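A.B. asks: Let me see the structure of the following:
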Amino acid sequence: MALSLFLSLPVLIYCSTIFVVEVSRHGARTPLTYFPWDTADGRWSPYPEGELTPEGMRQHYLLGYEFRNRYIINTRLLNETFYQPEINVYSTDVDRTLQSAVSQLLGLYPPGTGPNLRLPELEETAVPPIEVYNETEIIQELGQSALPNHTQVIPVHTDSLSREILLVASEDCPRYDYLMDLRNNATDVQELIEENASLLTTIATYFKVSASEAGNIFPGLVDNLRVNNWYGYTVPTEFQGNFFTQANSFANQLNQLTAYTPDLLARYAGSAFLSTLSYLLNNAQKEASDLRYQFYSAHDTTILNILSALQLPNGQQPPFASTLIFELIQDDANPTVYNVTLAYNDVLQTVGNCPSTSCPLETFLEFINARAFPNITASCMMNYDTVNWGSLTKPSTKSSSSDDDFFESLDWYWWVVISVGFVVVISAIIAVIVYCIKKNKKSSSTYERMDFINEKMDFKSPK
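C.D. replies: Below is the predicted model of the structure:
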């Protein structure tokens, strides 16, 4: 971290950070699935499966403390005390991400930065309409502080489907979820599974289950081993050493193949975020609002989705409390010049066609707008029959930077159907035109005969 800050000093001297987007994975948690070794010694008590632990809370508190130093103390991006229009916080509706967000915000705005009552005389008025035990003593201890120790409370939002698509694409994008399921039967995926068949044999033997059941156990087991390994807890010898190394690698490769291969899936995974990022950066450049810090508290899959959509896959599960930091930087010497930087766990990244880790805003926006679908919600609801089956059963050999063209995803037989339909429609139109021409000629001939008869009969209108 010290090296990264040292390298960023020239930027801080000549440029100003005017906007930040942060995406973080929640902190350390309990395993998503408990196995006998977890419950035998009560190592996770009193926490249920998948819950944030005190260690995870501390991770995010320290993140908040560091970002306070960067964006409040050093760069003055944010006010020293909470100002609502400056910062928005969104989280998935999961305990561990909500608690991670709150823990980080306690570091960003620590106790001592919270508000006082607006008027001294409101001490006796700011009470609920019920009797409170020891109310007088509590009020005396609080004094003018709204909360103990001048604690600051910051809202965390988690109520919109669009934000769920943005942070957890597989759960709220039916088409993406469907395409991932198709990839499970692809040749390259099945070959990878066969190469790691020994892992499933070990699982089947230990739990005394079939190979099929072992496959169902595998995802939860790998997560369990990863978490126990992080805490330094012991697991059965069968799942230590080479088994863990191979299982961890296998799980990472499998996720890469089924969630982000071919490139179409990577774009589905990250489109919603890229579109939102484009909107936020544009607004910040135009100073369209007072917003200066956008914080998303999410998951490892969220970070992988974004990295893959940006064509920056690293194939590894992001550690607990991992962060992506997008900074919009304005040139102090030339205020019309803006650049974007992206750091993953404080390591600067080069994105798309950007000349360096500091990318001109126009170049960055051009890249992410090309990677994102124009309407991700509509794309997520597309008809399954438009799937290009061939492209999903073998690795992609090229990266697409254009929109997902409906017609490009059609198989040959759909082209036949479309061609036949086109011919039928054109033929029908021609037939109608010929019929109308013949009918007009017939009507014209009839009128000519009537005129001839009238002349012979010396037809006169009545008076």
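
A.B. asks: Only C-alpha atoms from now on, for both contacts and neighbour counts.
C.D. replies: Fine.

A.B. asks: Tell me where the stretch 1-150 of the chain has helices.
C.D. replies: Applying DSSP state H, counting those that start in this stretch to the stretch 1-150 of the chain gives helices spanning 2-14, 36-40, 54-68, 95-108, 135-142.

A.B. asks: and the angle for the fourth one with helix 54-68?
C.D. replies: With axes from the mean of the first three to the mean of the last three CA atoms, to 10 degrees defining the directions, helix 95-108 sits at 40 degrees from helix 54-68.

A.B. asks: mind listing what's buried in helix 95-108?
C.D. replies: Taking 16 or more other CA atoms under 10 Å as the basis for neighbour counts, the residues of helix 95-108 that come out buried are 96-108.

A.B. asks: And the last one, by the same measure?
C.D. replies: Neighbour-count burial for helix 135-142, with 16+ other CA under 10 Å as criterion, is recorded at residue 139.

A.B. asks: buried sites along the next helix or strand after it?
C.D. replies: Beyond helix 135-142 in the direction of the C-terminus, DSSP states H and E gives the next helix or strand as helix 161-167. The neighbour-count check on helix 161-167 (16+ other CA under 10 Å) flags 162, 163, 164, 165, 166, 167 as buried.

A.B. asks: which residues does the fifth one contact?
C.D. replies: By CA atoms under 8 Å, 6 or more residues apart in numbering, residue 166 lies in contact with 270, 271, 272, 273.

A.B. asks: what about the last one, distance to residue 433?
C.D. replies: As for residue 273, its distance to residue 433 is 51 Å (criterion: CA to CA, to the nearest Å).

A.B. asks: which one of these two has more residues nearby?
C.D. replies: When residue 273 and residue 433 are compared on other CA atoms under 10 Å, the one with more neighbours turns out to be residue 273, at 24 against 12.

A.B. asks: this one next, for a side-by-side:
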Amino acid sequence: MPSSRKKLVVVALGGLAGVAGAWTYFRRRDATDRQPQKKKVEDIDLSLKQVQVIFRHGARTPLHLIPGIEEATYDKKKWRKPFPLTVYDYEVLNIDGKEAPDSKYEEYYNKLGLLKGGCPHGMLTYLGQVQTYNLGRRLRKCYIGKLPGRLMSEFDPDLVYLRTTNMNRTKDSLRCVLAGIFGAEQLQEYNEKNGQKVTFYTSTQEDEHLFPNPHTCPVLKRINRAAIVDGVDLPEFLEERQEIEKVLGLKGNDWKHKIHFISARDDLVARSAHGLPIPKVLVPYVTKITENAVQLFTYSFIGQHELQNDIASNLSSGRMLEQFRNAIRDFVIEKRPVRLFLYSAHDSSLMALLLALKLDDKHWPPFASDLLFELHQCNNSKEYYVIVRYNGEAVVLPKLKKRYVEIGQESAVPLKYFMRYLNEEKVMEAREYRKVCESNILDIIAEEIEKREGLKIEDKEAEEMTDRPAGM
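C.D. replies: Modelled structure (predicted):
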């Protein structure tokens, strides 16, 4: 890392006060030993017990536009209409069962006005509805039906939990995924037969943990800011940013006329997904914009220095992983019978989890991507096993590689090792989360960086502040 960039990293870290010694607290011990597993389990001896799926919403209109080029046209007659196979009645409640809170994010999007063509910013389009419906069809093929080993054959609210962030595109995506799994007609029949609507649950902006949320944690907010606000001036991106600005006729002297790689990628990806042309002047820079955006995206979840990585990653993903762990635990101890969890979330949700579990392949999670946790039980030994899948393909958690066992043509990790790994290294419970978020952990890390590298810590006033997680 060039020393000039390291200096800017440190600059973005100051200003928090709280519990001393938090950095030492996060030097976690190794959760696994190094003994390989020789055991094989026949797949015929396993029964599928539970599936948890967290997925990104489908294709949407852009949240950000690139300055200096003509705005793309998103025709509301083509993209704003509902996909017929996903239409049924549903209601959205707060996670405590009370009335759903207003969405501050939607209020922000409304203030932006309509895009050229009449569509709102960040709206799930017709294409996005089809994508998430197809995700639901894939899930149905794997997990739903009357065949042995399936979770259930029809929708049952006691066995299915439906969770979404409080944004229209994630609510609509959940609607479409559920329709793909159970069928819109069957869901409407359930409504009419039972005199109640299918229920989705959401949370307030201040309490949401289905993505790395800067509103819940000052430390996470500072890490996020260092990437998506101060990151625009990081030396490693400066030359390429200025080259693109020059091509577009931008002077880059103020915030609105600088090229932000994450925002620029957002505009380009939305155009590409919907078959809209990429401006010719930007075609030579698409790859570089994408690569730089992914790097800044990563920084927003794990920080820009190796000493920040563990704490930043735990803050970004630990509360999500806590929810997944609790769902498994409650099922195993017969506290909660839910067999299918659907979490409708964002690219930031998936990227934070992929980075935390060391599954990241340096690619931005595409629209309608999913990360899935299967819980199986051996019929003979009654031991539980976990299989993790990303976009339908089984993946191996690197830290637990030697703990995996063969199950037919696939590999699974015994639940006891999976849970120990989450508990000792990845999960961050509410009390722990608050303690670290209120601490001076970034000051401690900055001092350690200074000690190691001889850097001087300076104060820097950013041009503008943002509270919105990268990529969302």
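
A.B. asks: on that earlier part again, now the buried residues of helix 95-108 of structure 1 as CSV including distance to residue 349 of structure 1?
C.D. replies: Supplementary listing: the buried residues of helix 95-108 of structure 1 in CSV, determined by distance: CA to CA, whole Å:
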residue, distance to residue 349 of structure 1
96, 28
97, 25
98, 28
99, 28
100, 25
101, 24
102, 28
103, 27
104, 24
105, 26
106, 28
107, 26
108, 25
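
A.B. asks: can you tell me which of these lies nearest to residue 264 of structure 1?
C.D. replies: residue 97 (27.9 Å; CA to CA).

A.B. asks: can I assume that closest one is in contact with residue 295?
C.D. replies: No. Using CA atoms under 8 Å, residue 97 of structure 1 is not in contact with residue 295; the gap is 11.7 Å.

A.B. asks: and the buried residues of helix 161-167 of structure 1 as TSV, adding distance to residue 145 of structure 1?
C.D. replies: Putting the buried residues of helix 161-167 of structure 1 into TSV (distance: CA to CA, whole Å) gives the following:
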residue	distance to residue 145 of structure 1
162	37
163	34
164	36
165	39
166	38
167	36
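
A.B. asks: so what's the spatially most central residue of structure 2 up against?
C.D. replies: Central residue of structure 2 (CA atoms, centre = their mean): residue 349, 1.0 Å from the mean position. Applying CA under 8 Å, 6+ apart, we find residue 349 of structure 2 in contact with 56, 210, 211, 212, 317.

A.B. asks: what's the spacing between the counterpart of the second one in structure 1 and residue 380 of structure 1?
C.D. replies: Residue-level alignment of residue 210 of structure 2 against structure 1, with TM-score structural alignment as criterion, gives residue 166. From residue 166 of structure 1 over to residue 380 of structure 1 the distance is 12 Å, taken as CA to CA.

A.B. asks: Over to residue 115 of structure 1?
C.D. replies: In this structure, residue 115 of structure 1 and residue 380 of structure 1 are 44 Å apart, going by CA to CA.

A.B. asks: So which of those two has more stuff around it?
C.D. replies: Higher neighbour count among residue 115 of structure 1 and residue 380: residue 380, with 21 against 17, using other CA under 10 Å.

A.B. asks: Is it correct that the more buried one is in contact with residue 177?
C.D. replies: No. In terms of CA under 8 Å, residue 380 of structure 1 does not count as a neighbour of residue 177; the distance is 9.0 Å.

A.B. asks: Show me which of the buried residues of helix 95-108 of structure 1 is closest to residue 34 of structure 1.
C.D. replies: Relative to residue 34 of structure 1, the closest of the buried residues of helix 95-108 of structure 1 is residue 96; by CA to CA it sits at 16.7 Å.

A.B. asks: residue in structure 2 matching the closest one?
C.D. replies: Using TM-score structural alignment as the criterion, residue 96 of structure 1 maps onto residue 169 of structure 2.

A.B. asks: My read is that that match contacts residue 60, right?
C.D. replies: Yes. In this structure, residue 169 of structure 2 sits in contact with residue 60. The criterion is CA under 8 Å, and the distance is 7.5 Å.

A.B. asks: What ranges does structure 2 have for its strands?
C.D. replies: Along structure 2, the segments classed as strands by DSSP state E run 40-41, 46-56, 90-94, 160-164, 198-202, 340-345, 370-378, 384-390, 393-395, 405-407, 410-414.

A.B. asks: Tell me the residues of structure 1 aligned with the longest one.
C.D. replies: Counting by TM-score structural alignment, strand 46-56 of structure 2 falls onto residues 15-25 of structure 1.

A.B. asks: which residues are in contact with that stretch?
C.D. replies: Outside stretch 15-25 of structure 1, the residues touching it (CA under 8 Å, 6+ apart) are 75, 77, 97, 277, 281, 284, 291-300, 302-303, 318-333.

A.B. asks: how far apart are that stretch and its match in structure 2?
C.D. replies: Its aligned residues in structure 2 lie a mean 0.6 Å from stretch 15-25 of structure 1 after superposition (mean CA distance after the TM-score superposition for structure 1).

A.B. asks: What is the longest helix seen in structure 2 packed up against?
C.D. replies: The helix spanning the most residues in structure 2, taking DSSP state H as the definition, is helix 306-332. Packing contacts for helix 306-332 of structure 2, counted by 3 or more CA pairs under 8 Å, 6 or more residues apart in numbering; DSSP states H and E, involve helix 218-228, helix 286-302, helix 347-356, helix 430-437, helix 441-453.

A.B. asks: Need those helices in TSV (columns: distance to residue 197 of structure 2).
C.D. replies: As requested, these are exported to TSV (distance: least, CA to CA, whole Å):
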stretch	distance to residue 197 of structure 2
helix 218-228	37
helix 286-302	37
helix 347-356	28
helix 430-437	31
helix 441-453	46
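
A.B. asks: Setting the sequence-adjacent residues aside, check what's closest to residue 108 of structure 1.
C.D. replies: In space, and not counting its chain neighbours, residue 108 of structure 1 is closest to residue 64: 4.3 Å by CA to CA, 6 or more residues apart in numbering.

A.B. asks: Can you give me the neighbour number for the aligned residue in structure 2 for that neighbour?
C.D. replies: With TM-score structural alignment as the matching criterion, the partner of residue 64 of structure 1 in structure 2 is residue 136. Other residues lying near residue 136 of structure 2 total 24 when counted by other CA under 10 Å.
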